[in-house]
Every structure is written in structure tokens, then in C-alpha cells.
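K.L.:
Show me the folded form of this:
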Amino acid sequence: MLTKVPANRADYPVLTALWRRSVDATHHFLTAADRENIQAALPTYFAQVDLQKWLINDELLGFSGTSDTELVMLFIDPAYFRHGYGHEILASLITTDQLTTVSVNAQNPGALQFYRHLGFEITSQAATDADGRPYPLLNLTRPTTA
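P.N.:
Next comes the predicted model:
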């Protein structure tokens, strides 16, 4: 059974290790230096979001970070890729947190396909990521029904 549990500072090392496994499997476009710099900054990023751990049978399978109605981060352990957990997590967050926006790296077509499959549409783009690195972002919005 999938369970959402609030994360805290004590969880940062295990979340960082999961982030690294996930990024190594999906973010081939990152330079080694940028990967290391982002990893070093994760505690700062974690502290800025509503950080949740996602467990299956008490085993960590991923984590998410939200801010208001924006999904800021969602990372799944590669061992759990393509089992439907990402969809289940996102569907839960859409319902509980009323998520409507997310940004994805343009060089990560798998993530774009994932969000588009769940109803998100590209609404704008940026030439760099939020920290000014040369990784274009696609900003997506999920239309809401009135």
C-alpha cells in the first residue's frame, strides 16, 4: 500500500541518495559538475518545499516536494520505475494539494510524456533552469474544471 509521510532533515541523506539514483537514470543531459552542485544544494531545496516521502510496504520508493499548487520535485527510485507509482503519487497530489503546475527539463522527454499523459499541457518555456543553468524548462499547467 502506498503511503505518504512527511519528511524531515533526518531524511535528507536517504532522499539525496534516492535523488542521485533517479537522476543518474534519467537526467543524462546534466554535466557531472552540475549534478554535483545540484546534489550539494538539495538540503536548501528540500527546506523550501512541503517535502513528502512515499513508501510502499514501509520501503521508500520516492519523494515529492510541493509549493502551493506547484509540484517542485518528484523523484522515484529507479527500482520502482514503470510500476505505476509515479502516476499514483501525482494523482494523489493533484487531489490533496490541488496541483496545477510543474516544470520539466526539455531534455527529459520521459518526464514530459509522463506529465502530459496525466493532463498537463505546455504553457510556456524558459531558456534556463531556475538557477540559470543552460537546461531549458518547459512549464506545464493542468487545466482545472470549474
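
K.L.:
hey, let's count contacts and neighbours off CA atoms from now on
P.N.:
Noted.

K.L.:
Contact partners for the nearest residue to Leu51 once chain neighbours are set aside?
P.N.:
The shortest distance from Leu51 to any non-neighbouring residue, by C-alpha to C-alpha, 6 or more residues apart in numbering, is to Gly65 (4.4 Å). Listed by C-alpha atoms under 8 Å, 6 or more residues apart in numbering, the contact set of Gly65 reads 46, 49-52, 71-74.

K.L.:
repeat that with 10 Å
P.N.:
7, 45-53, 71-75, 93 (C-alpha atoms under 10 Å, 6 or more residues apart in numbering).

K.L.:
now the other sequence, so there's something to compare against:
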Amino acid sequence: MNEINIRQANKSDYRGLAKIWLQASIVAHDFIAEKYWHLNQEAMETDYLPQSTVYIAEGVKTAYGFVALLDTHIAAIFVKPEYQGRGIGRLLIKHVMKSHKKLSLNVFQKNFKSIEFYQKLGFVVTDESIDDKVNESEFIMYWFEELNTPIPLSAIFDYHPYGAQCTTEKPLPQLLEGQIIEIPSLEDDTVFNILEEKGKEIVIANLDRYILLQLILDQLSCFYQVQIRNGRITILNALNEEERNERWKKFYTIYEKYFQPFSK
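P.N.:
Reported below is the predicted structural model:
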């Protein structure tokens, strides 16, 4: 294989890239009827690719694969079947990572190979959806450029999170997309001692620490969409007003169930 060059695609490339899309889609998605991909090849060439920012990985005379972006969303990444397993897909992803602080994508849940590939590159599953066109479940995955050293949960919750009055008196600090927050273990007295000092009207000693920590995380998720994984929280994005109100309704349901008996 020749030296690989990555460049931005133009209109004259789209027909060849649509052929790569067709070949690679059939191989990667054997759980979807082959006819579906053939029926959509023309739309890929004339509609989807022209709407995207597309980068090609190519040699002297051969296009090996491409990645297509809609803003920060990876709409497509495909490599010719005969060139797969040679690091081309990784090069394409790394190329777009250089110019973006966050990326997202959808991947079919049955596409185990691709899911593992994305996870190795730092993508995490944040949600699920259904592709109505083929009635198949998907994972929504995100990648963020690491902003800085993870911050401890106690740096955010330096007040007790026990009701609306606390969040209005001292709201959560503005957190950036991609910020990583360390979750304390249930044996870590530091964060819980801070909370006990701030929450004297509640008998913390009688409240299970797992429930307390879960409520802290629930309150954080009333302001942000978060990913919780391997003892860390990653801030995905701030919620809008409607989403915050909906999350608060759920939070108060939990609050009334667990905290009311201890706050009387």
C-alpha cells in the first residue's frame, strides 16, 4: 500500500466514495438486507455527501476510504473492504479529531467490530436510538478532547444538595463540555464529611451513602447531560430550560421518597 494522504473531497470524488460506502456497508451490516444499500447508493452520492464535509484517505491512484462530517457529527466513515485492518479508519478519525474538541456518531448495536473500534479511540456510549429506516437499534457515542485534570466531586458540591432553596442560593458552577469529574468511592469520607457539615437539618448518619451519592449525581444531571463511566462523570452538554424542568420533576420524586423521612 502506498503512502496515505488525507485531503478534503470535492464533487468529482462523490461517485467513487458512494461505491466505497456501498461495498463497506454490505460487509459491515450483514444484518440488513443488501437491497437497502443498493437503493440508497444514489442518494449517498447526490444528497448526503454534498451536504457533508468529507475527507478522503488515498494513495497515488486509489481512494482507500473516507469520513463525512455534519458539523461535529461523524455521519459516515467507511474503508474499502480489501484495505480494512490497516489503520486507515484510525487515521481518518485522528485527522478530524485534530480540528474538533468533540465528536459524535451513531453505530448499529449489532456492529460489534465498529463499536470496539470507536471505544479504543476514546468514544463512549451516551444513549440509544432506533434507525427507523431499517428498524435497528443504535448506540450514540461521543468523544471529547480532554480539557484538564479531572476535578473532584466535592469541588462542585460544596453545599448540601437537599432541595430547591440550595440550588437557587448557590447554583452549580458553569461546567464545560468534556469536563471530567471524579466520583468518590463510598468509603471516601472527604466528600461526605463536607456534605454532613452543610446539611445539619438532615440526619446523614441514617441515610445510606449509596443513596446520597446517587442523589448528588441526579442533581448534577438536572443541569447537564452526563456520561457516568469507570468512576468518572463526563459533562456532555448543558440542558435547556425545558429539559432542566423535566429533570427536576424526576429529581423531586426521588427526593420525596428518600429525604423526607430524614428531614422531619
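
K.L.:
TM-score of the superposed pair?
P.N.:
With the length set by TM-score structural alignment, normalised by the length of structure 1, the two chains reach a TM-score of 0.88; 144 aligned residues with a C-alpha RMSD of 1.7 Å.

K.L.:
What's the match for the residue nearest to Leu51 of structure 1 in structure 2?
P.N.:
Aligned by TM-score structural alignment, Gly65 of structure 1 pairs with Ala68 of structure 2.

K.L.:
Helix, strand, or coil at its match?
P.N.:
Assigned with DSSP: H, G, I helix; E, B strand; the rest coil, Ala68 of structure 2 falls in the strand class.

K.L.:
And the strands in the stretch 101-250 of structure 2?
P.N.:
102-108, 124-131, 136-144, 151-152, 180-182, 224-229, 232-238 (DSSP state E, counting those that start in this stretch).

K.L.:
can you pull the buried residues of the third one?
P.N.:
Pointing back at strand 136-144 of structure 2 there. Under the neighbour-count criterion of 16 or more other C-alpha atoms under 10 Å, strand 136-144 of structure 2 has 137-144 buried.

K.L.:
Which residue ranges of structure 1 form helices?
P.N.:
Assigned by DSSP state H, the helices in structure 1 fall at 12-26, 32-47, 85-97, 109-117.

K.L.:
mind checking which of those helices is nearest Ser103 of structure 1?
P.N.:
helix 109-117 (9.0 Å; C-alpha to C-alpha).

K.L.:
Quick one: buried ones out of the contacts of Gly65 of structure 1?
P.N.:
7, 46, 49-53, 71-75, 93.

K.L.:
Nearest to Phe114 of structure 1 among the residues you listed?
P.N.:
Nearest to Phe114 of structure 1 among these: Leu74, at 11.6 Å, using C-alpha to C-alpha.

K.L.:
Which position in structure 2 pairs with the closest one?
P.N.:
Aligned by TM-score structural alignment, Leu74 of structure 1 pairs with Ile77 of structure 2.

K.L.:
Quick check: its match touching Val67?
P.N.:
Yes - if you go by C-alpha atoms under 10 Å, Ile77 of structure 2 and Val67 touch, sitting 4.2 Å apart.

K.L.:
Identify the residues contacting the most centrally placed residue in structure 1.
P.N.:
Among the residues of structure 1, the one closest to the centroid is Leu74, at 2.0 Å (C-alpha atoms, centre = their mean). Going by C-alpha under 10 Å, 6+ apart, Leu74 of structure 1 touches 19, 22, 51-53, 62-66, 86, 89-90, 102, 111.

K.L.:
Strand 232-238 and the longest helix anywhere in structure 2, what's the angle between them?
P.N.:
The helix that spans the most residues within structure 2, counting by DSSP H, is helix 241-258. If you take axes from the mean of the first three to the mean of the last three C-alpha atoms, to 10 degrees, helix 241-258 of structure 2 sits at 140 degrees to strand 232-238.

K.L.:
In structure 1, point out the residues matching helix 241-258 of structure 2.
P.N.:
Going by TM-score structural alignment, helix 241-258 of structure 2 sits over no part of structure 1.

K.L.:
From the contact counts, what lies against the helix or strand following that helix?
P.N.:
As assigned by DSSP states H and E, the chain's next helix or strand after helix 241-258 of structure 2 is helix 260-263. Applying 3 or more C-alpha pairs under 10 Å, 6 or more residues apart in numbering; DSSP states H and E, we find helix 260-263 of structure 2 packed against no helix or strand.
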